[in-house]
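Engineer: got a sequence here, can you model it:
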Amino acid sequence: MSKRIAGPEIERLIQLLAKVPGLGPRSARRAALHLIKKKEQLLSPLAAAMSEAADKVRICSTCGNVDTADPCMICTDPRRDAGTIIVVEDVSDLWALERAAAMNVRYHVLGGTLSPLDGIGPDQLNIRTLIDRVAGGEVKEIILAVNATVEGQTTAHYLTDQLSGFDIKVTRLAHGVPVGGELDYLDEGTLAAALRSRTAF
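Structural biologist: You can find the predicted model right below:
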């Protein structure tokens, strides 16, 4: 049993920080100590920001994005192409695509992937809302931007099947050689996908 090195409030701060992805117990202790040392500049403003976020953050009932408004800013932006929806597994994927700023479209967050072994079926994901959005008639293309994992591809196939009755185009992200990538450093699966997804030059 490890010795306590600080009061219960600090121990609780460390335990909660350790639950943040990317922070283990050691990193959580260092982060907590840094916050405490910079109490006025960091700890107090962070506590206030977290309290405000806890009060105001909402899940968009249309797409599943995280925002302070429902519907979110992306869903209510009239400049976006409402006819194209990019389907992603998680909000972090949506944010990554937004950072790339490649397309000015709408999104749909599934909240995970199909995984029967983990008890995650269609009812546990945000699929029904996607079907309802497509049934509204405004959507012309669905872009499946799920991860190239077994679960991701299973989910993509399931969604393609569910959307087959609608007069829309269903596409997926290309898989293969990344920009700036060297063939010698790529795994066999990536190279095989790149060859299958080859395009005219």
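
Engineer: only C-alpha atoms from now on, for both contacts and neighbour counts.
Structural biologist: Will do.

Engineer: measure Lys140 to Glu52 for me?
Structural biologist: Summarising the geometry, the distance separating Lys140 from Glu52, computed by CA to CA, to the nearest Å, is 38 Å.

Engineer: those two: which is more packed in?
Structural biologist: Comparing Lys140 with Glu52 by neighbour count (other CA atoms under 10 Å), the higher total belongs to Lys140, at 16 against 11.

Engineer: who's in contact with the lengthiest strand in the chain?
Structural biologist: Within the chain, and with DSSP state E defining each element, the longest strand by residue count is strand 81-88. Among residues not part of strand 81-88, those counted as contacts by CA atoms under 8 Å, 6 or more residues apart in numbering are 94, 104-110, 138-146.

Engineer: I'd like the structure of this one too, to check against the first:
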Amino acid sequence: MAYEGVVQDLIDELGRLPGVGPKSAQRIAFHLLQAESVDVQRLADVLVEVKRRVKFCAICFNVSEEDTCRICRDPRRDVSVIAVVEEYKDVAAIERTKEFRGRYHVLGGAISPIDGIGPEQLRITELIRRLADGAVQEVILATDPNLEGEATATYLTRQLSPYGLRITRLASGLPVGGDLEYADEVTLGRAFAGRRSAT
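Structural biologist: A predicted model of the protein is given here:
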């Protein structure tokens, strides 16, 4: 069902957001209609402010309110290791683990011929430029474990091999608490390939 004028415009705009289908867009629109004006204004102000103030880090292309992000500005981070990720949200996910103390490089996506995304649409040239000073010793390819992520990792491995770096890939396998019978073949195969000593 189509609604009148600006209500339908709101539903249409919300529906353009990633992961928001028509029903979710309609639910959010009606939630906003029922919300207090001050709450809706606060949301509108934050949306305008984020577009005005947030930019991409000049070094790693993570989101930042300054020319360089807090990770690139942090002198305690290990400059010899770069984790290459597809999107900004991947940086946040890795940071939550508190396991990685290196720096990042955000590609801005993954190679996906179906979606018209080739290597030239990603920030690969900028990654290679970061290797020029010889400070980087290891590049961790932390792309998603799907077809596009694997294609991107394979391409990057070929591109980075001449630089004499240690090129690694995130380990992948069975989730903690999972059952073998429910694991797909790729995950189970990776778990075997990435096995480690039990002692």
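
Engineer: centre-most residue in structure 1?
Structural biologist: Asp90 (2.4 Å; CA atoms, centre = their mean).

Engineer: map that one across to structure 2 for me.
Structural biologist: In structure 2, the residue equivalent to Asp90 of structure 1 is Glu87, according to TM-score structural alignment.

Engineer: can you pull the contacts of that match?
Structural biologist: Applying CA under 8 Å, 6+ apart, the residues near Glu87 of structure 2 are 106-109.

Engineer: any idea how far Glu11 of structure 1 is from the residue nearest to the centre of structure 1?
Structural biologist: Taking CA to CA as the measure, Asp90 of structure 1 falls 31 Å from Glu11 of structure 1.

Engineer: Leu117 of structure 1 too?
Structural biologist: Counting by CA to CA, the gap from Leu117 of structure 1 to Glu11 of structure 1 is 35 Å.

Engineer: of the two, who's got more company?
Structural biologist: For Leu117 of structure 1 against Glu11, the residue with the higher neighbour count under other CA under 10 Å is Glu11, and the figures read 15 against 7.

Engineer: now check structure 2 for the residue matching that one.
Structural biologist: The pairwise alignment with structure 2 assigns Glu11 of structure 1 to Gln8, based on TM-score structural alignment.

Engineer: do Pro21 of structure 1 as well
Structural biologist: Under the alignment (TM-score structural alignment), Pro21 of structure 1 pairs with Pro18 in structure 2.

Engineer: please report how far that match lies from Asn62 of structure 2.
Structural biologist: Separation of Pro18 of structure 2 from Asn62 of structure 2 (CA to CA): 19 Å.

Engineer: can you pick out the residue with more neighbours from those two?
Structural biologist: More crowded of Pro18 of structure 2 and Asn62, by other CA under 10 Å: Asn62, with 26 against 7.

Engineer: that one -> structure 1?
Structural biologist: With TM-score structural alignment defining the correspondence, Asn62 of structure 2 maps onto Asn65 in structure 1.

Engineer: got a list of what that match touches?
Structural biologist: 59, 72, 91, 94, 108-109.

Engineer: I'd like to know which of the contacts of strand 81-88 of structure 1 are buried.
Structural biologist: Buried by 16 or more other CA atoms under 10 Å: 94, 105-110, 139-146, out of the contacts of strand 81-88 of structure 1.

Engineer: among those, which are in helices?
Structural biologist: Of the positions in these, Leu94 sit in helices, assigned by DSSP state H.

Engineer: out of the buried ones among the contacts of strand 81-88 of structure 1, which is nearest to Leu46 of structure 1?
Structural biologist: For Leu46 of structure 1, the closest of these turns out to be Leu94, at 24.5 Å, with distances computed as CA to CA.
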